[in-house]
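Undergrad: dropping a prediction and its sequence here:
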Amino acid sequence: MLRRFCTTLFLAVQPLLAHSAPIDVPVTYVRQKQAPLATLSNLDPRPDDLGTAGAQLALLDNLTTGKFLGHNYKLNLVEVPEDGDALAAVTTALMTSQLVVLDMPAATARAVADLPAAQTALLFNASAPDADLRNADCRANLLHTIPSDAMRADAVMQFARSKRWEDLAMVMGPRPADQRFAAALENSAAKFGLKIDTKLTWDIDADMRRNAAQEVPLLTQSLGDYDLLLVADEADDFARYIPFNTWHPRPVAGSAGLMPKTWSPVVEQWGAAQLQGRFLDEHARDMQSRDYAAWAAVRSIGEAVTRTGSADAQTLRDFILSDAFELAGFKGRPLSYRSWNGQLRQPIPLVTPRAVVTQAPLPGYLHQHSEMDTLGFDQPETTCEAFQ
């Protein structure tokens, strides 16, 4: 399989060999550690190399192509402590590399993009799904490979609309990330002509490992009747206890049941099984959404360097935002970036723990430019002005 992969890459880059020249391409991945959240279950611990593992796999992919072209890729991993100075770390990194992948909260990523030293750099947000970073608080030097909350919410609502599940209810967590995803679901419901009639905030502090069958029915009884129950629990705290425990026998979607994911181990089509296998071989675990976002960021750099023959950040940015850029992302169609807010267009798999149910955009959701622009903020909807 590896030999076939290398052969395919060689054939793809062969036309470029005559124009190739040695280039050094240093990339820095800056991750700010986050305090672990206390959750009801510890069955799914967060890997220590979450995100960085995806960047490292992309580095290997870039090197496979680069060795034919004389392009020398290097990846520098920088980890900032929870109480560390991320701005200082990025400022130092920019002295040696103008290509930086950010794994940090939205506010910090925005502050990084505003650094004087970052104005000529190319930055990738690989972890923050916040809507504001794609709208009023967007930055021209900051692109996004992690899907926005709005993209994932729209995937759920396209599916709900296709099933004619028009009456919705929602349970949301108390954390800010839960509230942001809940707001995205509510906005998306209105966008697709659906309505969230009732909603409530999770406030049960019992041991759900023992009491889910008693507590959840009582909680969801107050929601009345509905077609689909939405759950907004970004920390994966309580959502796992809701399916099959609701008062009414209804489907669940969002953070449990049918889940909109950037990436999932159950994605197998379009060559995804090969990507999954290579990741497993390298890191002895399954690839997760943040790994995929980091992989896409580093691979975007590699694809742009291959096509332009340059490692200049502004040259790469211009090409990446152009119609000529395409990234083979193992999702069934080429990925590209939105020129109005820097978001990577990509399909969103809707999955259960054991299978892909479908992938958004669903059939029938048409768009004059790309069906993938039916997910998230389309150009007429955006309030981002930095890219104009």
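TA: Arrived safely, thanks for sending.
Undergrad: C-alpha from now on. contacts and neighbour counts both.
TA: Noted.
Undergrad: and Asn108, how far from Ala272?
TA: Careful, residue 108 is Thr; it's not Asn. 32 Å (Cα to Cα, to the nearest Å).
Undergrad: and what of Cys6?
TA: Between Cys6 and Ala272 the computed distance is 16 Å (Cα to Cα).
Undergrad: neighbour count for the two, which is higher?
TA: Taking other Cα atoms under 10 Å, Cys6 and Ala272 do not tie; Ala272 has more neighbours (19 against 14).
Undergrad: count residues in the vicinity of Arg210, would you?
TA: Residues near Arg210, counting by other Cα under 10 Å: 9.
Undergrad: so it sits in a helix?
TA: Yes. Under DSSP: H, G, I helix; E, B strand; the rest coil, Arg210 sits within a helix.
Undergrad: the strands in the protein, which residues?
TA: Secondary structure of the chain, counting by DSSP state E: strands at 23-32, 71-80, 99-103, 122-125, 142-144, 167-172, 195-201, 228-232, 252-254, 259-260, 336-337, 344-345, 348-352, 355-360.
Undergrad: with mean neighbour count and distance to Ala189 as extra columns, can I get those strands in TSV?
TA: TSV is the format used below for those (neighbours: other Cα atoms under 10 Å; distance: least, Cα to Cα, whole Å):
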stretch	mean neighbour count	distance to Ala189
strand 23-32	20	33
strand 71-80	18	38
strand 99-103	28	29
strand 122-125	26	26
strand 142-144	28	24
strand 167-172	22	9
strand 195-201	16	6
strand 228-232	27	11
strand 252-254	25	13
strand 259-260	26	15
strand 336-337	24	25
strand 344-345	24	21
strand 348-352	24	17
strand 355-360	18	15
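Undergrad: for comparison:
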Amino acid sequence: MATPFLSSEEYDERAHELYNEGQYDAALDVLREGLNLYPESVELHIGAGFARLAREEYAWARRSFEVALVLDALHEEALAGLGETLLKFGMRDEAMKTFRKILDLGYEDDLDLVLQVGRALFREEMMDEAREFFEVAAREQKDLAEASACLGYVNHRLGNDDAALTHLRRALQLDEEHTEARIYLANILYDRGEYEPALNQLDLTTPDDHWDELGIWRFIELKKSIYKLKDGDGELRPWESRLGELSGEPDDIDEMLADIEQRVLEQEEARDKGQLELFGALLTDLIERKKDDIIEHSILMSDGAEYMGSWEHIVRDMRDASRQMAGRSLQEYMSNEARRGYSLTGVKIPTSDAESFIRGSANAGLLRIVR
């Protein structure tokens, strides 16, 4: 039931608290209640827009922001929300016009808003445009660590690692507790082969600072390779525990997708290959396996585990060592690991054959090929 004693500002504040807690449904319920009483409240329409955006209800979000702009055509937060929504519809030119209007209105000094726009562009892979807004924030406040960190992220994505390292180090000079910048810096150093400096940065973080597995894997690997720590070492236990929390067990959706993918692959193979083609492919594969068996390869995983043998034997051993995928087909295992690797690194890993899968995983930084 609506509570007429609450003002529109109080509804907005209550919804804002719920939004920050990630309770988007509850926030939207509060905003709807408020809008029933105060239909011309710009702030409530903007709040509803961001709640809809978080729920990925982009058409409704766009409508909420557009209503807010009818009520106040120059409202900077409504412009930012509309621009972000337009990006979701692929309307990049229109979104940039909306974002730049914020700057034209003189809101360069609203640093939270400028960074918000930059991050939205970054998420949509519009790196040059994102850098433009991060540079505005850095120019407005030269000692803003978050602006320096964001410039580090975007320069890395643009392939300018030297600039990225400069900005990330600057961010840490301004705020030594900026763990996201420190972890990002460590990963760039690792990718450049600067393993000891990378470990020095990771040593300044705690397991709870990490929200993906890559940095933890690399910390464990470097501790084992540089300091010769053994499996089960007391120093590594908190990191291994955190790794277990982040990786978890595969959920029902992951298993369903793996099952669907495997069935599609099997159907495509059955449809596309005639009996003679299949026989020829199997014969060729047999010859290649014999050749491959003569050459023994070796890889080193991020957790320090080492596998040796032919490419296919290595992948089979990797699968058998996985509690979740043991007993599944090699194709299922490679597809599952390729999805996981992409979520961690943004690098697509091929799964057409064992060698491509291993070389792709090495390119993504998930393992190292010794020979």
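TA: It's in. What you are looking at is a predicted structure, and each value in this text was computed from that prediction instead of being measured.
Undergrad: got a TM-score for the two of them?
TA: After superposition, the two chains reach a TM-score (TM-score structural alignment, normalised by the length of the second structure) of 0.26; 164 aligned residues with a Cα RMSD of 6.7 Å.
Undergrad: give the buried residues for the longest helix along the first structure.
TA: Using DSSP state H, we find that the single longest helix of the first structure is helix 289-308. Neighbour counts over helix 289-308 of the first structure (16 or more other Cα atoms under 10 Å) mark 289-307 as buried.
Undergrad: SS state for the residue of the second structure most remote from its centre?
TA: What lies farthest from the middle of the second structure is Leu276; by Cα atoms, centre = their mean that is 44.2 Å. Per three-state DSSP, the local secondary structure of Leu276 of the second structure is helix.
Undergrad: mind giving me the packing neighbours of the strand or helix carrying Val315 of the second structure?
TA: Taking DSSP states H and E as the definition, Val315 of the second structure sits inside helix 311-320. Applying 3 or more Cα pairs under 8 Å, 6 or more residues apart in numbering; DSSP states H and E, we find helix 311-320 of the second structure packed against strand 306-309, helix 330-345, helix 354-363.
Undergrad: of all those, which lies closest to Gly118 of the second structure?
TA: Nearest to Gly118 of the second structure among these is helix 330-345 (20.8 Å), distances taken as Cα to Cα.
Undergrad: and that closest one, what does it pack onto?
TA: For helix 330-345 of the second structure, the packing partners by 3+ Cα pairs under 8 Å, 6+ apart come out as helix 213-227, helix 252-272, helix 311-320, helix 354-363.
Undergrad: with respect to Ile183 of the second structure, which of these lies nearest?
TA: When those are compared by Cα to Cα, helix 213-227 sits nearest Ile183 of the second structure, at 6.8 Å.
Undergrad: quick one: distance of that closest one to the chain centre.
TA: A distance of 20 Å separates the centroid of the chain from that of helix 213-227 of the second structure, by Cα atoms, centre = their mean, to the nearest Å.
Undergrad: can you name the element that comes right after it?
TA: The helix or strand immediately downstream of helix 213-227 of the second structure is helix 237-247, counting by DSSP H and E.
Undergrad: now do the buried residues in that following helix.
TA: For helix 237-247 of the second structure, using 16+ other Cα under 10 Å, the buried residues are Trp239, Glu240, Arg242, Leu243.
Undergrad: so which of the helices and strands packed on helix 311-320 of the second structure gets nearest Val42 of the second structure?
TA: Between Val42 of the second structure and these, the tightest spacing by Cα to Cα is seen for helix 330-345, at 37.3 Å.
Undergrad: pull out the buried positions in the closest one.
TA: For helix 330-345 of the second structure, a neighbour-count test (16+ other Cα under 10 Å) marks Leu330, Gln331, Glu332, Tyr333, Met334, Ser335, Asn336, Glu337, Ala338, Arg339, Arg340, Gly341 as buried.
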